[in-house]
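**Student:** quick check, what structure comes out for this input:
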Amino acid sequence: MAERPSNPAAGSLPSWLRIVDKHKGLIVPLAFVLLLIVILIPLPPLVMDLLISFNISLGVIILLTTIYMAKPLDFSVFPSLLLATTMLRLVINIASTRLILSADAATPEAAAGVAGKVISAFGDFVAGDSLFVGIVIFLILVIVQFVVITKGAGRISEVAARFTLDAMPGKQMAIDSDLNAGNINEAEARQRRQEISQEADFFGAMDGASKFVRGDAIAGIIITVVNIFGGLAVGIIERGWPVGQTAQVFTKLTIGDGLTSQLPSFIISIAAALIVTRSGAKADLGEELTGQLMSQPRGLTITAGFLALLAITPLPTLPLLATAGGLGMLSFGMMRTAKAKAHDARDTAIAESQAPAEPPPVESLLKVDTLELEIGYGLVALVDAGQGGDLLDRITAIRRQLAAEIGLVMPPVRIRDNMQLEPGQYRVKIRGAAVAAGELRPGMLMAMDSGIATGQLQGEATKEPAFGLDAWWIDPPQRHRAESMNFTVVDTTSVLATHITEIVKQHAHELLTREEVNNLVETLRAKAPKLVEEAVPGLVKVADLQRVLHNLLRERVPVRDMETIVETLADWAPKTNDADILTEYVRNALRRSICEQYAVREADRPPRIVCVTLDPAFEDQIAAYVDRGPAGTSLTMPARVANQTAERILRGVQRVTAAGHHPVIIASPQVRGVVRQILEPHLPTAVVLGYNEIPPGVEVESLGLVGATEPAEAVTAA
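**Tutor:** Below is the predicted model of the structure:
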């Protein structure tokens, strides 16, 4: 079966074009190699004519491409192309100099065509019978390029590069704000960040590339002077030709050579200046120029009147009146067009205002935001950066914090003002359902008692919404007094940001969608491609991976180490499809990072886990209600028994919390998961570890043994 062309349009191309299209990646390397060969090997005049013609046409193509591009990044290869064209011109200069100085001619007249017809024609056309005219025209061209265009383009490149780099942080913050507000998704944010980075790289490269243009202009002047004196030396000293004829021939050839080099250089310099002056362009130069220059008909009218006044002076009357008449007619036509557009726009606006309003499409009502924050009108200032609000910046910091802590990319937060809420109230929703709410006091501070505060504050008593600590709303002047009494004082934005962080951690398993799991897998693919190729989806289905990640996040186990998670699942998934059992295997592999969160570290002793443990007989009673079947692990314990079991464990846990530690229970791996399931409705922050999850080097300090009836007295184990 014949191989199909990779490009759908390639089938209609001639065979030689298909070959070029297939191997187009070799064109640029071969071109550079050929340029190096041109320096070493003398060229016949015909080849020199072809190279010069190609150089001029390339300059025109670059200029027209610059004019028609919509924005500078559409021609992002320009800095590299600028270097390539500079090298091409210098190589042609070297090759043409060799032809001119090594002219194999018996007389000066015969030497006129040794460098090719293009160089000879340029010299004759510009200089004519006067060498002085040719030299002056050449110098004017070089001076305009060197002093005006090249210097201006170089300065603009420097300023554009500096301001582009200075504006990068602000643009990045604007993207993060739009992402947090839900105005754009993660893919759009990633694309915008990439465009900002490319823009900075482009203008930085243009800043350096402009030096090539300036150096090329200087090199052109030096090469021209060297060619003139070198030609005179060759003709007079080596060949013995008359001085006048030698100067006539070699000066014309040198001027022609210089013009064939400086003309494309001049064109590309204009292109470089155009591309750096259009950093904020949104359309091609023709559209912007005509649209802006012709946007004010009054300017054309005044200009026409000015030219008409000049016509009554001794200046030529006919050209001035003809130009004034043309501008006047153009201005009159533009005014009529503007009036017609304004009339049409007014009629359209009236028709739209009288037309019945169409209801929004039903499909728009089906959209549900993953994470939503509703605020009362009194909290709008927290979101408005113009009023000093930095909530959007805090949410950006929360996204980074959560990604670093638990490995979850928090979805964008859609922030809405809800007039049905009290001015200081807010409500957090996940997929349209409210999961938390609170009330803030704008303009006031919250002073929290973490257990070490001394004294009383004058303020409104409240509860810190994230952790339920006793707190008071106080006026800002009381801040120093509250801090001196060991109260923790924060502003309203910090209270709300902390609450959002805890809500996301608590409901992280609900926010981890199938799409996000695929993103995590693709991120892992970049790091460990062989592992992903072998394991997903061959050994581990994405759905099974999502269920295991849900189980981990439900117990606040970080999922940053996706490589270890996928490796463990790849080992055990062929043996069982029970997500709970697979979760236990993964937890065992992540035991160091799990215990790291709850280990107590002191300088004079090894890290230790302060906890309560379960009596083996008590664990056997719980295990009797565990049913492991083909559909997975399920708990058949009656609600009354589950409540009694939870109460017994919680009474033991009180000893741990009373000692100032996180509530940690250690159980056997067989019942660890169901114990956590029993405790979750009563104490969501409880941590249940398995004995196998305690890594070497970590001690266990048990403050109690929970039995089938009541917890035993404190028992310390190491």
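**Student:** going forward, measure contacts between C-alpha atoms and count neighbours the same way
**Tutor:** OK.
**Student:** from Ile175, how far out is the spatially most central residue of the chain?
**Tutor:** Geometric centre of the chain, nearest residue: Arg193, 1.7 Å, by Cα atoms, centre = their mean. Counting by Cα to Cα, to the nearest Å, the gap from Arg193 to Ile175 is 8 Å.
**Student:** what's the spacing between stretch 251-266 and its chain's center?
**Tutor:** On the basis of Cα atoms, centre = their mean, to the nearest Å, stretch 251-266 sits 45 Å off its chain's mean C-alpha point.
**Student:** sorry, back to before: which SSE is the residue nearest to the centre of the chain in?
**Tutor:** Assessed by DSSP states H and E, Arg193 sits inside helix 186-233.
**Student:** any idea how far that helix is from the chain center?
**Tutor:** Centre-to-centre, helix 186-233 and its host chain are 26 Å apart (Cα atoms, centre = their mean).
**Student:** what helices or strands is that helix leaning on?
**Tutor:** Under the contact criterion of 3 or more Cα pairs under 8 Å, 6 or more residues apart in numbering; DSSP states H and E, helix 186-233 touches helix 78-101, helix 151-180, helix 243-277.
**Student:** next up, for comparison:
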Amino acid sequence: MPNNLFGNRTELFMAVAVVAVVMMLIIPLPTILLDALMAMNLVLALLILLIVLYTRKATDFSIFPTILLVSTVFSLALNVSSTRLILTKGSSFDGRMVRAFSSFVVGSGGTEGLVVGAVIFVVIIAVQAMVITKGATRIAEVAARFALDALPGKQMAIEAEYNSQAITEEEAIARKNDLQREVDFYGAMDGSSKFISGNVKVGILITVVNVIGGFIIGMVIHGEPPALAISNYIAFAIGDGLLSQFPALLISTATGIIVTRSVSNGTFGEDVSEQFTRDARIYWIGAVALGALALLPGFPWYVLLPMAGLLVFMAIRLGRRQTKRDTAAAKTAEAKKAKPETEDMSPIVPLDPLSLELGYGLIPLVDREKGAELLERVHRIRRESGLDLGLVIPQIRIIDNIRLEPSEYCFKIQGVDVGRGKIRMGYYLCINPGGVKDELPGEKTRDPTFGLPALWVNEDKRDEAERAGYTVVDPPSIIATHLTDIIKRHAAEILGRQATQKILDTLKKDYPAVVEEAQKVLSLGEIQKVLQSLLREQVSIRNMVAILEALADYGQAAKTAKNMQFLVEKARQALSRQICLQFATDDRVLRVLTINQALEQKILDSAVETASGVISAMDPPTRMAWIKSLSRAVAAVQDQGWYPVILCSEAARYLVKSSSDRELPNLVVLSIPEIVPDISVEAVGEIKIESEVDGKLAG
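**Tutor:** Below is the predicted model:
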């Protein structure tokens, strides 16, 4: 509570202060308040300079551009207020700060002091306008442009580290945010540096107005002699100008320092200490040069020789320190050499859960500086797969592999090849979906994802291919589509025990009772096997609450009967609406193929218990006839534009799926308990073995 109160007070104070600064431009101030505010302006400029000197990174002082604006307006408001008092009070003006700068800082009185003060004022203005401000403005412009140009490359480097698992997702987000803040900071500095140059020009204008206005008011209105008017108003104008430009000079210096230290990670003092003490030889050379200069006639030897001695002292100290560092480095190197190489090796060499290897000819696909967007697509696919399957896909490491052909890419799961293809850079893959009549000339190939016939054509023929009915795909889309298919087909392999534990830990925060009850009945490995079985048939496990509730309800019965497949069926039934809607039409009609009762009984009779579960063990002739009839029925449904779905009893569902998985891996098999009441079922065919085949089998 106290911290919040203090924060609220700070916000209120800043709001009042900014409004007061603006109001100072039109509201007269008493002299004593003007002196206090001028002293505050000096302190503020000094604090800004010190903060910049002790800041490690420019973005650590991110409010600096805003501070530049506020301090500039504050300085101008003081200038206007002092001008008002000088012109209204004339020789009776009693501003102590302005009088101090018009006399003490100049160093002498009378005409000589006025001339010296004017010269100092002009020199300060020239140094600030032509050297510091101009240089800082130019550096800010260049830094802003280069920071913006380098942003894509730096983001790509961060994305590459993230994909290679060198950094976590939180670290990647933090680094990207730092990059964005850096670009925003230098962009703001590019404009904010104009405040200082504008302040210099306005300071000159106000000084000239003070002198001319003072002449007019002093001689015409107050009736003062010309000499008195000149001495008073020029002195006040010079003092006021010096007092306003000195804080501006400090802030200009701070601006120059902060924009020139963009590559540093330490404070200014740390950098000076480190970089001026690297080599003792430069101090020896400097000492010799000063000593030789002191021997020349006319040079102040009493100044040069002590300075040469100081450089010799520095050179000796740095030489001793450098010797110690070299000795320590040599001992460290010897110790490393003495260690056996096996100590540096990890006991295991971990494999990437999922990786994409590219031939060197495909490297431009991941180079964002050349407009590539494959990295962004891979990140998007991971997110979409997580939403579709309920499985968080691990980071996909993208690396180059010189063993691959230049135009070849390869997907690996745990270091094992699960899919590969070839891409012709600069060409488009034209896939024939089946309705193309006029074939185009081109290099014949096959789509690496689905194996469909395709052609490679150059960009000039892209529009022609689209008009002819081809599906035209660019190289990044080929890899992205292949990756999506790899994830769907191998999701069960990607889900390991560690990933399963993370799912349960995350779910436990909101549903502790469900997770704890399921884990009381089933082990982590048993839950993983159920989830893998669902993913193997491309059933999303995103609704983990329903899955775990089903496992908790039937887990003990499944373990007693030693039938874990029974659990999978109950989990599917808990997701029945999700599964039905996945294959039903928009009007909630599910078109299915049924299985002849006699054939289904043969499949049930072929069930055999094994160590890995129940499998179908039909004799070869029966299985051949079954696959032939099934393939014919599926093809007939596909010809009508419908998705092939098999509907059978709960007991036969897994056997039907497992017996046809090798020949028809994408076949969808549903059981009758999985059909929800509000889904209409329409039978579009029956699968059965022909009578002649039955006769042959019977004979």
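**Student:** Tyr233 of structure 2 is in contact with Val209, isn't it?
**Tutor:** No. With contact defined as Cα atoms under 8 Å, Tyr233 of structure 2 does not reach Val209; the gap is 10.5 Å.
**Student:** show me where structure 2 has strands.
**Tutor:** Secondary structure of structure 2, counting by DSSP state E: strands at 354-358, 396-400, 408-413, 416-422, 427-431, 443-446, 453-458, 471-473, 589-595, 607-610, 613-616, 645-648, 668-671, 680-687.
**Student:** could you dump those to TSV with distance to Ser262 of structure 2 and mean neighbour count?
**Tutor:** Formatted as TSV, those follow (distance: least, Cα to Cα, whole Å; neighbours: other Cα atoms under 10 Å):
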stretch	distance to Ser262 of structure 2	mean neighbour count
strand 354-358	36	23
strand 396-400	31	19
strand 408-413	39	21
strand 416-422	44	16
strand 427-431	42	24
strand 443-446	51	14
strand 453-458	45	20
strand 471-473	43	18
strand 589-595	64	21
strand 607-610	67	12
strand 613-616	64	18
strand 645-648	63	22
strand 668-671	60	21
strand 680-687	67	16
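**Student:** among Tyr233 and Val209 of structure 2, which residue is more densely surrounded?
**Tutor:** Of the pair Tyr233 of structure 2 and Val209, Tyr233 is the one with more neighbours under other Cα atoms under 10 Å, namely 25 against 14.
**Student:** what does the more buried one align to in structure 1?
**Tutor:** Aligned counterpart of Tyr233 of structure 2 in structure 1: Phe250 (TM-score structural alignment).
**Student:** which residues touch the nearest residue to its match once chain neighbours are set aside?
**Tutor:** With Cα to Cα, 6 or more residues apart in numbering as the criterion, Phe250 of structure 1 has its nearest non-adjacent residue at 5.5 Å, and that residue is Gly231. Taking Cα atoms under 8 Å, 6 or more residues apart in numbering, we find Gly231 of structure 1 in contact with Ile100, Leu101, Thr246, Ala247, Phe250, Thr251.
**Student:** now for Gly231 of structure 1: what does it line up with in structure 2?
**Tutor:** Per TM-score structural alignment, Gly231 of structure 1 is aligned with Gly214.
**Student:** now do its match against Pro28 of structure 2, distance only.
**Tutor:** 18 Å.
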